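*Asks:* Prediction below, plus the sequence it came from.
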Amino acid sequence: MRAAVGDRLHVHGRKVGNPDHLGEIVEVRGADGAPPYLVRHPDGHESLVFPGPDCVVEQAPG
């Protein structure tokens, strides 16, 4: 998994009825775009994320 600042981390809900979660990657702490990522969530809080198999990186447009 590779990401850059400005990309979005999309975490899929693991059960039927659980919503997906999206967050903006504000810092990449691994080498060459590898995890972990500092992610800003829509409510404004930030967390360090080590993405699992239920996550995908959506590249920023442009």
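*Replies:* Nice, thanks for sending it over.

*Asks:* rest of the way, CA atoms for contacts and neighbours
*Replies:* Will do.

*Asks:* Can you say which helix or strand has the spatially most central residue of the chain in it?
*Replies:* Of all residues in the chain, the one closest to the mean position by Cα atoms, centre = their mean is Leu9, 2.4 Å from it. Using DSSP states H and E, Leu9 sits in strand 8-11.

*Asks:* Going along the chain, name the strands of this structure.
*Replies:* 8-11, 21-28, 37-40, 46-49, 55-58 (DSSP state E).

*Asks:* put this beside the first:
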Amino acid sequence: MHASKGDRLVLHGRVVGKQDRVVEIVEVLGPDGTPPYRVRAENGHESIMSPGPDTVVDHHKGMDLD
């Protein structure tokens, strides 16, 4: 997985009825765009994550979470 600051990660729900989550990458901590990533959720919460196989990168820039 390769991503850049400003890209979105779409975490697909693994349980029936659970919605997908979308977070914005605010910092890439791994070499050459690889995980882990510091991410910000829509509610403003930040965390560090290494995405699993149920996650895809949306290279769309400029997700406004403010």
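*Replies:* Everything's here; your move. Remember, it's a predicted structure, so these values are computed and weren't measured experimentally.

*Asks:* that older thread, is it correct that the residue nearest to the centre of the first structure is in contact with Ala60?
*Replies:* No - using Cα atoms under 8 Å, Leu9 of the first structure is not in contact with Ala60, being 10.3 Å away.

*Asks:* Quick check: the residue nearest to the centre of the first structure vs Val56 of the first structure, distance?
*Replies:* 6 Å (Cα to Cα, to the nearest Å).

*Asks:* And Glu46 of the first structure, by the same measure?
*Replies:* Using Cα to Cα, Glu46 of the first structure is found at 18 Å from Val56 of the first structure.

*Asks:* And the residue nearest to the centre of the first structure? What does it align with in the second structure?
*Replies:* Under the alignment (TM-score structural alignment), Leu9 of the first structure pairs with Leu9 in the second structure.

*Asks:* Setting aside sequence neighbours, what's the nearest residue to that match?
*Replies:* Nearest non-adjacent residue to Leu9 of the second structure, counting by Cα to Cα, 6 or more residues apart in numbering: Val57, 4.8 Å away.

*Asks:* ok, now how distant is Val15 of the second structure from Asp54 of the second structure?
*Replies:* In terms of Cα to Cα, Val15 of the second structure sits 12 Å off from Asp54 of the second structure.
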